[in-house]
Every structure is written in structure tokens, then in C-alpha cells.
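Undergrad: with the sequence up front, the predicted model follows.
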Amino acid sequence: MVKQGHYAGVQSNKKRRSIRQRQTKPVANKITRQDVSEFIQGRYVLTQRGTSDLVDETMQRFLSTWLLQATSADSDVWDMKIITQQTFTHIANQVPWQFYAVIVKQWDKLSHFLIKEVPAVPVATPIKLMQQVFDIKLLISQQLAINWYLTRFNTESQLATIKTTDISQLVKSFVAADEIVWQNVAVVYSTIPFKIKTDDVTTKKWLVKLNSLQPEQV
């Protein structure tokens, strides 16, 4: 689940003041590896704005999970495509399809932020980014197809019957002229209503708002 976690923290005035103070320190004051994720999220909150509170919250939650995957290997080289794939796999069908629609629309802005900010993080050994350019729409259309089957079939025996061709055919139904057709996605997903599986009140409210978006609104 894209948890409330750090998202809730960066919303508080106290946290924002703390982050701002940290950003104003000379670059010579290196941060530790353990602080990289918080540092980047702080930079994101201070420098980025979406088109709505819902978009802002969605992107901050996604970035938090993305950074969790990126920092888990404790490496100085981050492969953006692999990390993004891992993030989608981690989130999977715990969010409605509208979550992925927001990511597609905001990806250029987010990737530009990562390409600019990650190598500039003041750590002892700068972080390098690999595979900075890739087809985000292809990754997401594939994940949407996988998520549909994950939701449709609950048991391992059922999931074992799914073939690569099944995934490919569903992907094709989502895409036209290299663009994801969200109306098509909505129609397919209408066969498996989204179920919220968290007790966190803030996360529930966020998921309900996301799930209420119509294709023309994403």
C-alpha cells in the first residue's frame, strides 16, 4: 500500500520548518545515506506543485514508495526504469486505476525533478541515475493488465493459468496510437470494483477520492 507514512509528516508545519532549515545549510554539510529519502521528499514538497491537492498527495505517496525501492539496495547507482518497475510491482492493485493515470500525466514533471535533484543530493558519494528515459506508458499499461488479473483471480492456482499472451492482449485493449485510453481502462476495471484494504483513515479518504475520478477527469 502507498501508505500515509512520510506524506503525513511533511504536511506538518514543524516538519516543513525542519526541512527548510536543513536545505539552507551549506552543501559542504553532507547528509547520511539514511537521510537521502527524507531529503529528496523535502525538496519535492518545497519545489513541486500539482494541479490539485489530490494530485499532490498522490505524487508524494508515489515518490515515497519509489524512494523506498531506490534506497533499499544502498547503492550509488539508481536505475530509474528498474526502480519504477519495482515500485509499480510493490503498489500493484492496492490502488485504483486512477492512481496510474495520475502518474502518467505527472511523469515528465517528476522524472525531470529526479534527474535534477537526485545527483545533487549532498552525500559523500553522489548518486548516479541510469536509464533516465523509458516508456512510462508501456510500464503502466502492463501493470494495469497485471493488476486486473491479480484482482480478478484470488488464488495461486487461478493466477498460474494466466499466460503472457493474456497480459499482452489486455494491454492492447488499453492502448491506441501509443496512448493509454483511460475510458477503455475504466470499462475493463468496472468488472472488478476496487476494494479498499486499509484501516488508515487518511489513506482511505485519499483512495476514495482517487477512485471517484472519471476517465475524462484524469
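TA: Okay, I see it. Residues are numbered from 1 along each chain as shown.

Undergrad: contacts, neighbours, all on C-alpha from now
TA: Fine.

Undergrad: tell me which stretches of the chain form helices.
TA: When secondary structure is read from DSSP state H, the chain shows helices at 5-11, 13-23, 36-47, 53-72, 80-91, 97-117, 136-152, 156-159, 164-174, 182-189, 201-211.

Undergrad: got another, please set it beside the one above:
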Amino acid sequence: MPKQGHFAKSTRLKQLKQFKVKRHVVGENINDEQFIDYVLVRFALTSKRQLSELAGETFQRFIMEICAELNPGNNDLSKIVSEKLADLQSRVPWQFYQQVLADWEKVQRFLQREVPAVPLKERVLLSNPISEHTLEKLVAELLARQTTTAMFLNQAVNEQIKKQTEKRLLKVIINQGRVDWTKIAALWAPFNFEPADNLDAGTKKWLHQLATLN
């Protein structure tokens, strides 16, 4: 499938308003290049309406990232989501993970329902959905790692100390099997998130909006 890179430019998202999901006759397929746009329009017409405006934009961008990794035939959704979340950890504020956890079940059901239904010559199939428990554990581990990195930024610290700190933080931010967002917010209070310079203005605005959530 077409590769988008790390988050779509805001101009690409605006172009979706011009993309129409037409009624297809039996046997009529769309081009592979239209796959991501097709999925996003279906998202805008269905599940996005159940989300807040900011969460809707967050998942629209995250779905683009996921869809860029999908190929014809079977795809391991759990593996793709896990790798994508890990890949993004240095590019997004911690609030991104909070939004993903809060509404992932809705979005995963959308992907399971809509992606295999996209009328491509070779259908894209999804298997192995990621469970809520697995996603919670993954996010906690990523946040512990991200926080450790921020704490020791520009400091000469050996890997053993970093690993020990990461393990201690993991115990702190997990409360009865759930991420304690109050503790995450407190840990990140001393740090300011700044989007990468090479991002477009729309993406920077979205990331700044995420970073101001409590």
C-alpha cells in the first residue's frame, strides 16, 4: 500500500474532503493508491463521529500510519500497531497514548469491519487484533521508556541504570493493571514537548493541542 510517512500533512487531510466514496457495482475495484483515502472517508462517515474532534484527528492520522503498513492478504494487526506505537514514541506527547487507549476498541472494530471490505483486486485482511490488556501493557512500557529517555537526556548514563529506572517507573505508572495518567502527567510536568521542525503547521498545531491536555 502507498506509504505516507510519519503523520500526514494537513493538506492531505483537507484533500479527503474532495474524495468521494462512490457506490461500486459488483466486480468494480478501486486502485491501490486510493486505499488509504477510502478507509479514511469511511472512518469520517462512521466511527469518527463517535469521538471528540481532537480524538477524531488523532485516530485519523494514526489510521493512516497503520494503513500504510498493510499489504494484500493477511496482516497481523497486533504486530503492526505495536511496532507503529513504538516507532512514534519520540514524535508524540504522552497524551497521544492516552487518547489511543481511551478509544482504541471503537477504532479497532472499525478497522476489522471496514478494511477487509475495501473493494481492491487483492483484499487486505486483518488478523490477531490487539487486546485491551496487551495494549495497556504496551503503552505503559513505552511511556516508562519515553520518560526514562527524557530524564537522562544529554546525560552520560549507562544502559543498566536506564533499564533499572525504566523498571521502577513502570511499577509507578501502573495502578491495578491500568496506566495511572495522573502520575504520567506529574512525571512529564518538568518537560515541554516540541514537535519536530520539519512538520507542517497543521500537524504542529494538532500535536500542541494534544500536549496541552490534562
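TA: Right, received. Where do you want to start? Keep in mind it's a predicted model, so treat the numbers as computed, not measured.

Undergrad: mind checking the TM-score on these two?
TA: Remark: TM-score between the superposed chains equals 0.83 [TM-score structural alignment, normalised by the length of the second structure]; 206 aligned residues with a Cα RMSD of 2.5 Å.

Undergrad: re earlier: out of the helices of the first structure, flag the one nearest residue 125 of the first structure.
TA: Of all those, it is helix 36-47 that lies closest to residue 125 of the first structure, at 11.7 Å by Cα to Cα.

Undergrad: for residue 119 of the second structure, which non-adjacent residue is closest in space?
TA: Closest residue to residue 119 of the second structure apart from its sequence neighbours, by Cα to Cα, 6 or more residues apart in numbering: residue 29 at 4.9 Å.

Undergrad: surely the one you found touches residue 120?
TA: Yes - counting by Cα atoms under 8 Å, residue 29 of the second structure does reach residue 120; the two are 5.0 Å apart.

Undergrad: and those two? Which one has more around it.
TA: For the pair residue 29 of the second structure and residue 120, the greater number of neighbours falls to residue 120 (17 against 14), based on other Cα atoms under 10 Å.

Undergrad: any idea how far that one lies from residue 20 of the second structure?
TA: To residue 20 of the second structure, residue 120 of the second structure is 16 Å away according to Cα to Cα, to the nearest Å.

Undergrad: show me the contacts for the residue nearest to residue 119 of the second structure.
TA: 119-121 (Cα atoms under 8 Å, 6 or more residues apart in numbering).

Undergrad: residue 196 of the first structure: what's it in contact with?
TA: By Cα under 8 Å, 6+ apart, the residues touching residue 196 of the first structure are 94-95, 204, 207.

Undergrad: ok, the spatially most central residue of the first structure - contacts?
TA: Nearest to the mean C-alpha position of the first structure, by Cα atoms, centre = their mean, lies residue 62 at 3.0 Å. Contact analysis of residue 62 of the first structure by Cα under 8 Å, 6+ apart lists residue 2.

Undergrad: burial of the spatially closest residue to residue 55 of the first structure that is not a sequence neighbour, as a residue count?
TA: Closest residue in space to residue 55 of the first structure, ignoring its immediate chain neighbours: residue 102 at 6.8 Å, by Cα to Cα, 6+ apart. Residue 102 of the first structure has 18 neighbouring residues, counting by other Cα under 10 Å.

Undergrad: thanks a lot, catch you later.
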